[in-house]
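Q: sequence first, predicted model second:
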Amino acid sequence: MRILIAGASGLIGTAVSGTLRASGHDVVTLVRKPPSSAAEYQWDPAAGRIDDRALEGADAVINLSGAGIGDRPWTRRRVTELSASRLGPTRTLAAAMARMETPPAVFLSQSASGYYGSAGASVLREDSPRGAGLLAEICAGWEAAAHEAPAGVRVVTARTGVVLSRRGGALGRLLPLLRLGVGGPLGDGRQYWPWVTLPDVAGAFEFLLTAPLQGPVNVCAPESADVNALIAQLAKALHRPALLRVPAPVLRLVMGQLADELLLASQRMEPAALAGAGFRWQHPALAEAAAWVAGRD
């Protein structure tokens, strides 16, 4: 397949493009700077501009664009940027597909577990209602923008959970502390994080290119775990203690609203659509995932 990727330079984008190329797919990418190879095409999503040649002959478009949710404090300006960096690129891609006589057959656009807000211990499947909060609002708009793609395009919105990687991503700041034995759970640790390893995210995106699925798809591992269990397994795999719990009031004092929506929110997400379609995880169990993160798989 010829696949166009937006956001290919990020953590997930790098893994997805690498996996697709290893499988023999022809991958081309969108870049904001002048292209440096025949596999790159320039665009300016903030202005709604794109080189339409990027979509010529494409079988699928993968949209991974968006500013990092936890990279900076949530000032009013940053919140506007978080939304615009998702809606602008998504609408630009949908509009470009609408201009084509034969648009790509598949539009795989990333969303996030934040769609569900904080739902305690309730099991969240793809048909669960949208939650409350800023992230839920952003995700709802993000997904709606993807569905502006022309009729006949199979649109999949991948609600990705907390991505476990050996470096960067959700564990970018926590993992070094755990390696030093000075990390620990966040808040009371009873909030559920819908975790998934980076290789399984890449594998899921490749699977979704041809799987008979459309609409929202939860991208997470089949084994649910709260933060206490997640941190305990990572610490065990690293042969380090994890005793230094960070209380919720401290997180709120330092991070404000970001703490409640990103770190303390509970989302017991279930990958019902992926499992039902026959997807196979490399790391379906938390112990396997922790061993992979620690480099002990």
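A: Cool, the structure landed.
Q: for the rest of this, base every contact and every neighbour count on C-alpha atoms.
A: Fine.
Q: residue closest to the middle of the protein?
A: T160 (3.9 Å; CA atoms, centre = their mean).
Q: pretty sure it sits against Q110.
A: Yes. Counting by CA atoms under 8 Å, T160 touches Q110, with 7.1 Å between them.
Q: who's in contact with A132?
A: With contact set as CA atoms under 8 Å, 6 or more residues apart in numbering, A132 has these partners: Y116, G117, S118.
Q: contacting residues for the closest residue to A285 other than its chain neighbours?
A: Distances taken as CA to CA, 6 or more residues apart in numbering place E223 nearest to A285, at 5.7 Å, with adjacent residues excluded. Taking CA under 8 Å, 6+ apart, we find E223 in contact with P284, A285, L286.
Q: quick check: E223 is in a strand.
A: No. Assigned with DSSP: H, G, I helix; E, B strand; the rest coil, E223 falls outside any strand and is coil.
Q: show me where the stretch 151-297 of the chain has helices.
A: Along the stretch 151-297 of the chain, counting by DSSP state H, counting those that start in this stretch, helices occupy 174-180, 198-208, 227-238, 248-255, 257-258, 272-277, 286-293.
Q: try it against this one:
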Amino acid sequence: MAGASGFLGTRLVARFTADGHQVTRLVRRPPRTPDERQWNPSAAQLDPAVVADADAVVNLAGAGVGDRRWNDEYRQLIRSSRVDSTTTLAITIAGLPAQDRPKTLLNSSAVGWYGDTGDRAVEEDAPAGEGFLSDVCRVWEAATRPAEDADVRVVRLRIGLPLHRDGGMLKPQLLPMRLGVSGKLGGGRQWWPCVSMVDFLNAVAFVLEREDVAGPVNMVGAAPVTNAEFTKELARQLHRPAIMPIPALALKIVLGGFSVEALSSSRVLPGALARAGFTYRHPDLPSALHSALTA
């Protein structure tokens, strides 16, 4: 697994380990534990023997899109950290003898593929949208092609907004909400493709085992909600008011380029998961938020 130390990666390692899998973590620094192997994706360096020993490869590597204000340098890091890691893994896998290749590559992508969909609901067959993150997702997903051409099953995980109190898009909202100084973002009409962390982890484990699932898979909840609905339900569960909407201009000042994404609408549906028969533990926002706040 690449990206094993991140917000999603640490939880996925724990889940896979609990399921009885042995996880080897790819790290850029010298290894510190027996389950680590060093690589340098920015220089396309990875010992082929590392992936030759694997049944599957999972790639979650990439700089956080909401971690810093976007300037030209950070935009390039967002792009290169994803494309370089994916390219290195896909080419290394493809270069192995057929009998030594992992059977599966689960490679992260994002619902940013679709751009701003407004009120239009989209599934996996929708084309890429417009904007910076859509462009990143387009080249990011294309970088998996060498593995796919080598007859490796490739699943492109178009990840939405997994909910957990310790990270992601939920954590930075908790303190302002508890202080009573929060509210909907902008007009609040934008759709958010939220999913409980439990369901996200279950969905990754599900597609890992389902050999008939390949291509893009929207890793989102059973139904998207608007930002206004999300904010109202979060306030209810925290027993706090949500009476201070955050104007779009303020978001632009604080977040810079990322404000465009925070205010964009992603009405993304889990078409592939639904067709494959995936069952949600938390199919609605109240149960997903309750899990996120109490787990």
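A: Arrived safely, thanks for sending. Keep in mind that what you see is a predicted model, and the values were worked out from it rather than measured.
Q: need the TM-score between these chains.
A: Once superposed, chain against chain, the TM-score is 0.95 (TM-score structural alignment, normalised by the length of structure 2); 291 aligned residues with a CA RMSD of 1.2 Å.
Q: any idea which of the helices of the stretch 151-297 of structure 1 gets closest to T102 of structure 1?
A: When the helices of the stretch 151-297 of structure 1 are compared by CA to CA, helix 198-208 sits nearest T102 of structure 1, at 20.5 Å.
Q: can you tell me the mean distance of that closest one from structure 2 after alignment?
A: Its matched residues in structure 2 lie on average 1.3 Å from helix 198-208 of structure 1 after superposition (mean CA distance after the TM-score superposition for structure 1).
Q: ok now that helix, how far from the chain's centre?
A: For helix 198-208 of structure 1, the separation from the chain centroid amounts to 11 Å (computed by CA atoms, centre = their mean, to the nearest Å).
Q: hmm, back to that, the helices of the stretch 151-297 of structure 1 into a markdown table, with extra columns for distance to S122 of structure 1?
A: A markdown table is the format used below for these (distance: least, CA to CA, whole Å):
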| stretch | distance to S122 of structure 1 |
| --- | --- |
| helix 174-180 | 26 |
| helix 198-208 | 23 |
| helix 227-238 | 15 |
| helix 248-255 | 21 |
| helix 257-258 | 22 |
| helix 272-277 | 14 |
| helix 286-293 | 19 |
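Q: please produce a markdown table containing those helices, extended by distance to S128 of structure 1 and mean neighbour count.
A: Listed next are these as a markdown table, based on distance: least, CA to CA, whole Å; neighbours: other CA atoms under 10 Å:
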| stretch | distance to S128 of structure 1 | mean neighbour count |
| --- | --- | --- |
| helix 174-180 | 30 | 18 |
| helix 198-208 | 20 | 21 |
| helix 227-238 | 22 | 21 |
| helix 248-255 | 27 | 14 |
| helix 257-258 | 23 | 18 |
| helix 272-277 | 11 | 16 |
| helix 286-293 | 24 | 21 |
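Q: among the ones you listed, which comes closest to A94 of structure 1?
A: Across those, closest to A94 of structure 1 is helix 198-208 (CA to CA), at 18.3 Å.
Q: report the aligned residue range of structure 2 for the closest one.
A: When structure 2 is aligned by TM-score structural alignment, the counterpart of helix 198-208 of structure 1 is residues 197-207.
Q: which residues touch that stretch?
A: With CA under 8 Å, 6+ apart as the test, stretch 197-207 of structure 2 has contacts from 11-12, 15-16, 155, 162-164, 213, 219-221, 273, 278, 280-282, 291-292.
Q: looking at those residues, which are in strands?
A: V155, P162, L163, M219 (DSSP state E).
Q: who wins for neighbours among those?
A: M219 (31 neighbours; other CA atoms under 10 Å).
Q: show me where the stretch 1-150 of structure 1 has strands.
A: With DSSP state E, counting those that start in this stretch as the criterion, the stretch 1-150 of structure 1 has strands at 2-6, 26-31, 40-44, 49-50, 60-63, 106-112, 123-124.
Q: okay if I get those strands as JSON lines plus mean neighbour count and distance to L177 of structure 1?
A: Below are those laid out as JSON lines (neighbours: other CA atoms under 10 Å; distance: least, CA to CA, whole Å):
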{"stretch": "strand 2-6", "mean neighbour count": "24", "distance to L177 of structure 1": "32"}
{"stretch": "strand 26-31", "mean neighbour count": "21", "distance to L177 of structure 1": "34"}
{"stretch": "strand 40-44", "mean neighbour count": "20", "distance to L177 of structure 1": "38"}
{"stretch": "strand 49-50", "mean neighbour count": "18", "distance to L177 of structure 1": "42"}
{"stretch": "strand 60-63", "mean neighbour count": "26", "distance to L177 of structure 1": "32"}
{"stretch": "strand 106-112", "mean neighbour count": "26", "distance to L177 of structure 1": "26"}
{"stretch": "strand 123-124", "mean neighbour count": "16", "distance to L177 of structure 1": "31"}
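Q: can you add distance to R190 of structure 1 and give those back as JSON lines?
A: Formatted as JSON lines, the strands of the stretch 1-150 of structure 1 follow (distance: least, CA to CA, whole Å):
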{"stretch": "strand 2-6", "distance to R190 of structure 1": "35"}
{"stretch": "strand 26-31", "distance to R190 of structure 1": "40"}
{"stretch": "strand 40-44", "distance to R190 of structure 1": "42"}
{"stretch": "strand 49-50", "distance to R190 of structure 1": "45"}
{"stretch": "strand 60-63", "distance to R190 of structure 1": "32"}
{"stretch": "strand 106-112", "distance to R190 of structure 1": "20"}
{"stretch": "strand 123-124", "distance to R190 of structure 1": "14"}
